[in-house]
Structures are given as structure tokens and as C-alpha cells.
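Q: the sequence and its predicted three-dimensional model are supplied below.
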Amino acid sequence: STPVRLRIPSIRVDAPMIRLGLRSDGSLAVPPAENRNVVSWYKDGTPPGAKGTALVVGHVDNAQGRSVFYNLGSLAKGSTIEVDRRDGHTAVFSLDAIEVYANKDFPDQRVYGPSQNASLRLITCGGGFSKTTGYQGNVVAYAHLTGVR
């Protein structure tokens, strides 16, 4: 079922989810930067809660300040991530790990590759910041499905 909302209680995330695809360069489209409390789900991929790897993207900040995934890197292993779906169910995930990658070392297959289980990847910018080129890396949260309610 299509995801409609993401909640991460421990870092006070409660955000609507929009469907986005790929940019013309083949990279994941990201939510509009001016909306600081919205995340996007890769619409041509696995929906959260289904078998496979679901991808969700959100901004860490914008020109006005902190955005939805500002505290993503502070999540602790075992943190709960909830995804409300259009079918009225909520997919509940448990955080396995947080990793930070330099743009040049981003492990596409590890992050985007298929999973034998229902997996979730939350992705935002991270690492160092340059005024000319922006963030130099990405923060990726890895989680697995623990239940559906």
C-alpha cells in the first residue's frame, strides 16, 4: 500500500510523505526544499512494509533552518520508525544502523540494492558542508520491519 506519513517518535518526526521518482540525471528526486517537514518515497520502488528495500528521502536543513531529518544521525539502534499507509495499516520498523558516506564513496548497492526482507532506508544529506558545493555526503538509516498494526 502507498505510504502517506512517517513518524520517528524519538526525534519528533511526524511528516507527510509524497511520491517522487528520479531526476533527469538518474538520482533520487528530493522533496521541495522550502517544505521543511515533508519526506518523499521512491514511487517506483518497494512500498514500506513490503518485501524489498523501501527508500525515503528528506532534507537535513534549508536556508530557513532545520528540516525533517535534522536529527536522523542521532537515532539509536532499536529506535522505532512508523510508516502509515493508505490501506489504514502502519508498518513498524526498528533501526539497525546509521552510516555516513562521503559522496564519492556512496555504496549504491548497499543502500539501494534489493533485500530479502522488508527493509527501509532513510536518506538525507550529511558530512561536511561547502558553500559552493553543498553537503559532501549522506546519512543513511537502515531499518527492518518488526510488525504491522
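A: Nice, thanks for sending it over. Residues are numbered from 1 along each chain as shown.
Q: hey, let's count contacts and neighbours off CA atoms from now on
A: Fine.
Q: wait, what's in contact with L72?
A: L72 makes contacts with 11, 139, 141, as judged by C-alpha atoms under 8 Å, 6 or more residues apart in numbering.
Q: quick one: contacts for the nearest residue to A102 once chain neighbours are set aside?
A: Closest residue in space to A102, ignoring its immediate chain neighbours: G137 at 4.1 Å, by C-alpha to C-alpha, 6 or more residues apart in numbering. Contacts for G137 (C-alpha under 8 Å, 6+ apart) come out as 100-104, 106, 125-128.
Q: out of those residues, which end up buried?
A: 100-102, 125-126 (16 or more other C-alpha atoms under 10 Å).
Q: how far does the longest strand seen in the chain sit from the chain's center?
A: For the chain, the longest strand by residue count, based on DSSP state E, is strand 134-148. Centroid separation for strand 134-148 versus its chain: 5 Å, with C-alpha atoms, centre = their mean, to the nearest Å.
Q: same thing with stretch 60-80?
A: The answer for stretch 60-80 is 10 Å, by C-alpha atoms, centre = their mean.
Q: equivalent analysis for stretch 71-91, please.
A: The answer for stretch 71-91 is 10 Å, by C-alpha atoms, centre = their mean.
Q: then stretch 15-22?
A: The answer for stretch 15-22 is 10 Å, by C-alpha atoms, centre = their mean.
Q: ditto for stretch 110-121
A: Chain-centre distance of stretch 110-121: 12 Å, with C-alpha atoms, centre = their mean.
Q: check what contacts that stretch and list those residues.
A: Against stretch 110-121 from outside (C-alpha under 8 Å, 6+ apart): 48-56, 93, 140-145.
Q: and the residues you listed, which is closest to R19?
A: When the contacts of stretch 110-121 are ranked by distance to R19 (C-alpha to C-alpha), V56 comes first, at 9.4 Å.
Q: try this one next to it:
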Amino acid sequence: MRRISNTAIGAVTVTALCAGAWLLTTDARTHAPPQPSAAEARTGPGGEPPAAGALPPSPPNRIRIPSIHVNAPLMGLALTRDGSLDVPPAAKPNLAGWYEAGTTPGERGTAVVAGHVDNADGPAVFYDLGALRKGSRIEVDRRDGGTAVFSVDAVEVYDARHFPDRKVYGPASRPELRVITCGGGYSRTTGYQGNVVVFAHLTATR
């Protein structure tokens, strides 16, 4: 597998995830997905919680987030011509993707997973991502038969115009995971105005 740094991803904010087609036909005030509270953001500087030892590279097959009832297969994602991260097919609402030219989940570095918040028919795989809390568990089944278990460190939302590429995609000295979907404000003209990002680190393997 050809490996490249996540810094190859441009100012992405996974734009194609963010049309919000379902909200165009419903009341956005009552059907908008949950957004993270300030309490789930990263706190000030301090020591990082301990992480489990890094795993060798192995592509992931499935992601599970029990607290928000996510159990979804994973497909490989590449970059589009403009350098942004491609997205899974919108017609498959329970499908997520991982950036396959970067770090594999469980390996040392920053692995990236992305999925739709909704499609034209209703909520999709990461509709409830903004409701995730610090300490929540994320499990990623790997092709080598193992499972990488991550603990959520923070859940934040960013405006697309000020998306912090380096903070989200930058290298890490331990095994970390980012899970990304659309969020922030919503406009019927432009769709979602930003992205929800979950920051997590590896805590166990099985």
C-alpha cells in the first residue's frame, strides 16, 4: 500500500458530505443533527492520557460507536482532484470511509474516517456524531483480525472557512483517530456550514 502523510489533504472540510439534502425537504430547526457542546471541546494544555502501543499497518473493515448506535462497514477513500477528501456514495447511508493513503487505524499517527450526516432520504451513518461525549468508545475492526479500541478525547465543530487542517490531519506521535462529518450552521442555499470532528486515541486492542 502506498503511504503518504495526512498533510496531503488540502483545506478539505469534506465538502461533498455537506449538502444536507434531507433538510431541504424537512424543517431544519427540528431535524438538524446534534452539535457538540462546549464541554466536549479540548481543554487547555496538559498531559495527554496514556495510549496503548501502536499496531502494525492493517486496513480497517468496520467502525462501531456503541453510544450512538453506529455499526458500519468502511471503504477506502482517496483525494479528489482539488486535494479534498473524497466521500462514500450518498446512496449508501450506513457506509463510512477511511483515508487509505494515510495512517491505518491503530497504527502510530493520525487515521481519518469520514461519513455522511444525512442524505436525501434521511439520517446517515454519522448523524449523531455531534452527540458523542468524551470518554466514549470507538471500535475499528481491522483486516488482520484485530480490533483497535479508541477513547474519545474531544468533539468539536468548525466553520468551513476556518477549518484547522493541521490540528485535524497533522501527524501524531501515538495512534490517534479522527472521525469527521458535516455540522455547524445550516443554510438551504449552501448546506451545512462546517464539520464535526471527533478526536480519539488508541486505548486497547483485542
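A: That came in fine, so what should we check first? Just so you know, these numbers come straight off a predicted model, no measurement behind them.
Q: about what we covered before: counterpart of the residue nearest to A102 of the first structure in the second structure?
A: By TM-score structural alignment, G137 of the first structure lines up with G194 in the second structure.
Q: so how far is D118 of the second structure from the residue nearest the centre of the second structure?
A: A centroid search over the second structure (C-alpha atoms, centre = their mean) returns V179, at 1.6 Å, as the residue closest to the centre. Per C-alpha to C-alpha, to the nearest Å, V179 of the second structure is found 15 Å from D118 of the second structure.
Q: could you identify the most distant pair in the contacts of G137 of the first structure?
A: Going by C-alpha to C-alpha, the pair spanning the contacts of G137 of the first structure furthest: F106 and G128, at 14.3 Å.
Q: tell me where the first structure has strands.
A: Using DSSP E, strands in the first structure cover 3-8, 13-20, 39-42, 52-57, 61-62, 65-66, 80-85, 90-102, 118-130, 134-148.
Q: which elements pack onto the third one?
A: By that I understand strand 39-42 of the first structure. Packing partners of strand 39-42 of the first structure (3 or more C-alpha pairs under 8 Å, 6 or more residues apart in numbering; DSSP states H and E): strand 13-20, strand 52-57.
Q: repeat that for the fifth one.
A: Counting contacts by 3+ C-alpha pairs under 8 Å, 6+ apart, strand 61-62 of the first structure packs against no other helix or strand.
Q: residues making contact with it?
A: Under C-alpha under 8 Å, 6+ apart, the answer for strand 61-62 of the first structure is 33-34, 36, 67-70.
Q: who wins for neighbours among those residues?
A: The residue in these with the most neighbours, by other C-alpha atoms under 10 Å, is F69 (26 neighbours).
Q: the second structure: which residue goes with that one?
A: F69 of the first structure maps onto F126 in the second structure, by TM-score structural alignment.
Q: got it, and Y42 of the first structure?
A: Aligned counterpart of Y42 of the first structure in the second structure: Y99 (TM-score structural alignment).
Q: let me know how buried A204 of the second structure is, in neighbour terms.
A: Neighbours of A204 of the second structure (other C-alpha under 10 Å): 16.
Q: and it, what's its match in the first structure?
A: Match for A204 of the second structure (TM-score structural alignment): G147.
Q: hmm, that match is touching V92, no?
A: Yes - if you go by C-alpha atoms under 8 Å, G147 of the first structure and V92 touch, sitting 5.2 Å apart.
Q: what number of residues lie near the aligned residue in the first structure for L177 of the second structure?
A: Matched to the first structure by TM-score structural alignment, L177 of the second structure sits across from L120. Using other C-alpha under 10 Å, L120 of the first structure has 32 other residues around it.
Q: and the nearest residue in space to V198 of the second structure that is not next to it in sequence, how close does it get to G145 of the second structure?
A: Distances taken as C-alpha to C-alpha, 6+ apart place V155 nearest to V198 of the second structure, at 4.5 Å, with adjacent residues excluded. To G145 of the second structure, V155 of the second structure is 28 Å away according to C-alpha to C-alpha.
Q: got it, and P73 of the second structure?
A: Applying C-alpha to C-alpha, the value for P73 of the second structure to G145 of the second structure is 14 Å.
Q: same deal with P93 of the second structure?
A: Taking C-alpha to C-alpha as the measure, P93 of the second structure falls 25 Å from G145 of the second structure.
Q: got it, and I138 of the second structure?
A: Taking C-alpha to C-alpha, one finds I138 of the second structure at 16 Å from G145 of the second structure.
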